[in-house]
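1. Show me the folded form of this:
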Amino acid sequence: MHKASRFTLALALAGLVVGLAPATANATPGRGVSAVTVFDQVTGGTQYVLKEITLAPGGSTGWHFHPGSVTGVVERGVLSHHDATCASDGVYHPGQAISEASGPGYVHIGRNLGAEPVVLEVLYRVPAGQALAVDVPNPGCSFE
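-> Purely as a prediction, here's the structure:
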């Protein structure tokens, strides 16, 4: 296939994928977040992904939920965690573990309210082919 034709086909397929992707109105994507994938393996229909996630000072994960279970450990900094009622459901310091329930019934946000980066080691266990997290709108809290 000609190089220009492959490029055109790739653009068309990308447009189709974007067009078919479910839209989330007013979703609150993270800001000041970076992640490095350490491990990604599918076994028995479950995808196991280990990521090192860094939240810059003032950063947040954005409001989201997970299709599968999530466990993590704070390596550096202090993670402030809130649920969809806007209440704090935990403040996590270095060495502390955090577990998050799965599904749209557990919308939450992680925030770095401190002056140094928050570094997390996070293990996701999701059904193979599912997203690790789904961004959702702010549930009405005065913060993002």
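2. Please make it C-alpha for all contacts and neighbour counts, starting now.
-> Fine.
3. Please, where are all the strands along the protein?
-> 31-43, 46-60, 64-65, 69-76, 79-83, 88-92, 97-100, 108-111, 118-127, 134-135 (DSSP state E).
4. deepest of the ones you listed, which one?
-> Neighbour counts (mean count of other CA atoms under 10 Å) averaged over each of those peak at strand 108-111, with a mean of 25.
5. elements contacting it?
-> The contact analysis (3 or more CA pairs under 8 Å, 6 or more residues apart in numbering; DSSP states H and E) places strand 108-111 against strand 46-60, strand 64-65, strand 79-83.
6. relative orientation of the last one and strand 88-92 in degrees?
-> Direction vectors for strand 79-83 and strand 88-92, defined by axes from the mean of the first three to the mean of the last three CA atoms, to 10 degrees, enclose an angle of 160 degrees.
7. I have a second one here; can you model it like the first so I can compare?
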Amino acid sequence: MSSTSRLGKVRRTIVMTGCAAALAFGSSSALATPGSGVTGTVLAQGTSAGTLKVKAKGRTDVIVRSITIAPGGTTGWHYHPGQLIAVVKSGTLTRTLQDCSVEVSTAGTSFIEPAGSRHIHVGRNLGTEPVELYVTYLVPKGSPLSLDADAPACAGS
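-> Next up is the predicted model:
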């Protein structure tokens, strides 16, 4: 196995076990903030035989995860290298976007997050019950599901 393959596999493993609940309101620090209180389980995954209509050349990994954010939990500021589609199963998710606008998603609603570093965001559970999400990621083959990012200037210091 090449070192590039191993790196991609390690990166995917790290992201799938800890980074993947990318969504809510974080610290007002100007630096990247770690997530806390977030767990995820891969429900299904596969690689497309051809290119899906995402901003990627080549094959696309499709990963479906169940994500839980505990009360008070946060994803930390991050972005996704591919698009994702999320459905809120229970609880209320509060997301702060790169322009510091806030979006609130409740049980039974869904949202789409675009790909790329121009779409940083943070997700928080400000409620008293866990937030449960079903998330489908469409990422370039071998890419991580999310990447840490610094908080935007509008988030304060």
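8. So after superposing, what's the score?
-> In this superposition the chains share a TM-score of 0.78, using TM-score structural alignment, normalised by the length of structure 1; 122 aligned residues with a CA RMSD of 2.3 Å.
9. With distance to residue 13 of structure 1 as added columns, please give the strands of structure 1 in JSON lines.
-> Putting the strands of structure 1 into JSON lines (distance: least, CA to CA, whole Å) gives the following:
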{"stretch": "strand 31-43", "distance to residue 13 of structure 1": "25"}
{"stretch": "strand 46-60", "distance to residue 13 of structure 1": "25"}
{"stretch": "strand 64-65", "distance to residue 13 of structure 1": "27"}
{"stretch": "strand 69-76", "distance to residue 13 of structure 1": "31"}
{"stretch": "strand 79-83", "distance to residue 13 of structure 1": "37"}
{"stretch": "strand 88-92", "distance to residue 13 of structure 1": "42"}
{"stretch": "strand 97-100", "distance to residue 13 of structure 1": "35"}
{"stretch": "strand 108-111", "distance to residue 13 of structure 1": "33"}
{"stretch": "strand 118-127", "distance to residue 13 of structure 1": "25"}
{"stretch": "strand 134-135", "distance to residue 13 of structure 1": "22"}
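10. how much space between the aligned residue in structure 2 for residue 103 of structure 1 and residue 6 of structure 2?
-> Using TM-score structural alignment, the equivalent of residue 103 of structure 1 in structure 2 is residue 116. Relative to residue 6 of structure 2, residue 116 of structure 2 is positioned 24 Å away (CA to CA, to the nearest Å).
11. what range in structure 1 does stretch 126-145 of structure 2 sit on?
-> Residue span in structure 1 matched to stretch 126-145 of structure 2, by TM-score structural alignment: 113-132.
12. Would you work out how far apart the start and end of that stretch are?
-> So stretch 113-132 of structure 1: terminal residues 24 Å apart, CA to CA.
13. now what about that stretch, what contacts it?
-> 42, 45-59, 66-80, 112 (CA atoms under 8 Å, 6 or more residues apart in numbering).
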